[in-house]
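Visitor: No letters, just coordinates:
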């Protein structure tokens, strides 16, 4: 049984019974329900926003992640620069170096080929930044492969350059006697009058008139394969094998300054002008062989003749005069 409550009425100077108003109880119930709903809503809001509430550790990890993304961006920029530089090197390699050394250019698809077959990046999948990491890794791998291809190409070019240098040093390229004013060209390559029979006969070399004892020089690097007088008509003569199919011959010598098997370089003194063998007067008979065939020596003086001097020598050498042997 609930207690009866009274209140003091100052107007009547008496105590009056407190009457319970109808609906008060219902209001309290509704107010309680409203409070519960409000509390639940607030709890729900807190629950929804829990992912956005960061702990100190989460903040630290987030900073590290942002730093990593920045580093990957910088790495991609550096790779872009490296790709541009490598592209320029590849262009020079194909259009300059390999052309000069007569090597086939490396196809573009070979330079920029990726990696087929097995998925090399499976272990990088499933992370928040997997796409960034995988793309960067692929780009780095392709760049590394391009560098390897280019490195091997440059090794090949270096080898070709070394061979080219040897070839250029070996090919006969200078006149075998001093002839600054071109006054010593007595007879050229082609049909000439034989000094002994007076018949028109093919002359397979060039004759340089010079006094007995005039120095004779090797026209290219090589090895002396003959220094004797055991060849009909040549008298004392020297043959130098320059490699690459080239052989030079120096005939009618007075004496030798080299011997068989000796290595010589372009410009080395190898002998002296004479008139031994089938010779009408002191001179040097000079021949060039390529793969066993005798060819015109006039094309092998680029080492010490200007364009004007070469044109003048051609004019002199083409005159059908009498040879000296």
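Guide: Structure's in. What do you need? Only a predicted model underlies this, so the values are computations on that prediction, with no experimental measurement involved.
Visitor: switch to C-alpha atoms for all contacts and neighbour counts from now on
Guide: OK.
Visitor: all strands of the stretch 201-325 of the chain, in order?
Guide: 206-209, 215-217, 222-228, 237-243, 246-251, 253-256, 263-264, 269-273, 283-290, 293-295 (DSSP state E, counting those that start in this stretch).
Visitor: Residue 81 is nearest to which of the ones you listed?
Guide: strand 237-243 (44.9 Å; Cα to Cα).
Visitor: Put this next to the first one:
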């Protein structure tokens, strides 16, 4: 219950009751409210501008931003470790794998090139941590591109390896008859006196003297291209080894294969004979590369030592008379 206040009236010499005016009370109330609002605003401005003073929400945001920066830095470090491993793989790829399989190395410019054209990172700009976010994204893009290039290179190497394996199995690499003591090599590649025509002419292969019915072997994996009688070569077999290689086996006693048949290196395809333009039982053997005759002496690495190769090389160089 509010107190009743009085005042002394000097005219009537008596105390009168003080009656408060309604309008004045209202004005005082409004003034008091405005004062509180103004004071709150001033205090808020002072609080927000005091150094090192943060709201709980600001502190939470700051912790989140710091954690994000730490995670980005950690991600960049992990990418550096991956790049280090990738560089080692790229080095081996260029200097070992691609050299072995005779493939051109991939240039550093191609491996490390960036992305041209428009600014693909524009949407990452304008923020407090745009720099680290943009740099991390660029590093990740570059790493991804290098991984794609290296992956394609390894796919190519895998294909080359399969082809290399097939090439090594298919290329002529052994002597077509057993010749352990190297005494069966009768005439080599080059200009020789023809035994029947009696003039010097190019001898496109090597002659191996042997008794009739001596086994003749395929010198590499191949497909039989020809297996028939020929006027000059007598019974003739031509093998297609792929990769541009073909081998000829002439003057055979018999033929043990058919056109289109697949044969393996060392497989018996016929026997030594004396058919066609021949003066004695022997095998005339030729190697063709991309349609041109080449010296067969270069294709016995599969069963000759270095010393044996020198012996055969010297024998093949003698300009004696051929047997066909």
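Guide: Everything's here; your move. Remember, it's a predicted structure, so these values are computed and weren't measured experimentally.
Visitor: hang on, the earlier thing: would TSV of the strands of the stretch 201-325 of the first structure with mean neighbour count and distance to residue 316 of the first structure be doable?
Guide: Formatted as TSV, the strands of the stretch 201-325 of the first structure follow (neighbours: other Cα atoms under 10 Å; distance: least, Cα to Cα, whole Å):
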stretch	mean neighbour count	distance to residue 316 of the first structure
strand 206-209	24	11
strand 215-217	21	21
strand 222-228	21	29
strand 237-243	24	25
strand 246-251	26	20
strand 253-256	22	23
strand 263-264	19	30
strand 269-273	24	21
strand 283-290	25	16
strand 293-295	14	18
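Visitor: Just put those in TSV and tack on distance to residue 178 of the first structure.
Guide: Below are these laid out as TSV (distance: least, Cα to Cα, whole Å):
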stretch	distance to residue 178 of the first structure
strand 206-209	10
strand 215-217	8
strand 222-228	20
strand 237-243	18
strand 246-251	14
strand 253-256	15
strand 263-264	18
strand 269-273	11
strand 283-290	11
strand 293-295	22
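Visitor: who wins for proximity to residue 159 of the first structure among the ones you listed?
Guide: strand 237-243 (17.1 Å).
Visitor: Nearest to residue 49 of the first structure, out of the strands of the stretch 201-325 of the first structure?
Guide: strand 237-243 (85.3 Å).
Visitor: average offset between the closest one and the second structure?
Guide: Here strand 237-243 of the first structure, set against the second structure after superposition, deviates by a mean of 1.2 Å using mean Cα distance after the TM-score superposition for the first structure.
Visitor: what do you get for stretch 65-82 of the first structure?
Guide: Superposed on the second structure, stretch 65-82 of the first structure shows a mean distance of 1.5 Å to its aligned residues (mean Cα distance after the TM-score superposition for the first structure).
Visitor: Give me the contact list for that stretch.
Guide: Stretch 65-82 of the first structure is contacted from outside by 132-133, 136, 139-140, 143, using Cα atoms under 8 Å, 6 or more residues apart in numbering.
Visitor: Stretch 219-230 of the second structure too?
Guide: With Cα under 8 Å, 6+ apart, stretch 219-230 of the second structure has contacts from 169-176, 235-242, 255, 257-266, 276.
Visitor: 6 Å - rerun?
Guide: With contact meaning Cα atoms under 6 Å, 6 or more residues apart in numbering, stretch 219-230 of the second structure is reached by 169-174, 176, 235-241, 258-265.
Visitor: Show me the strands in the stretch 1-150 of the first structure, by range?
Guide: Going by DSSP E, counting those that start in this stretch, the stretch 1-150 of the first structure shows strands at 6-9, 14-17.
Visitor: Go through the ones you listed and name the closest to residue 184 of the first structure.
Guide: strand 6-9 (152.4 Å).
Visitor: Counting neighbours, what do you get for residue 291 of the first structure?
Guide: Other residues near residue 291 of the first structure come to 11 when the count uses other Cα atoms under 10 Å.
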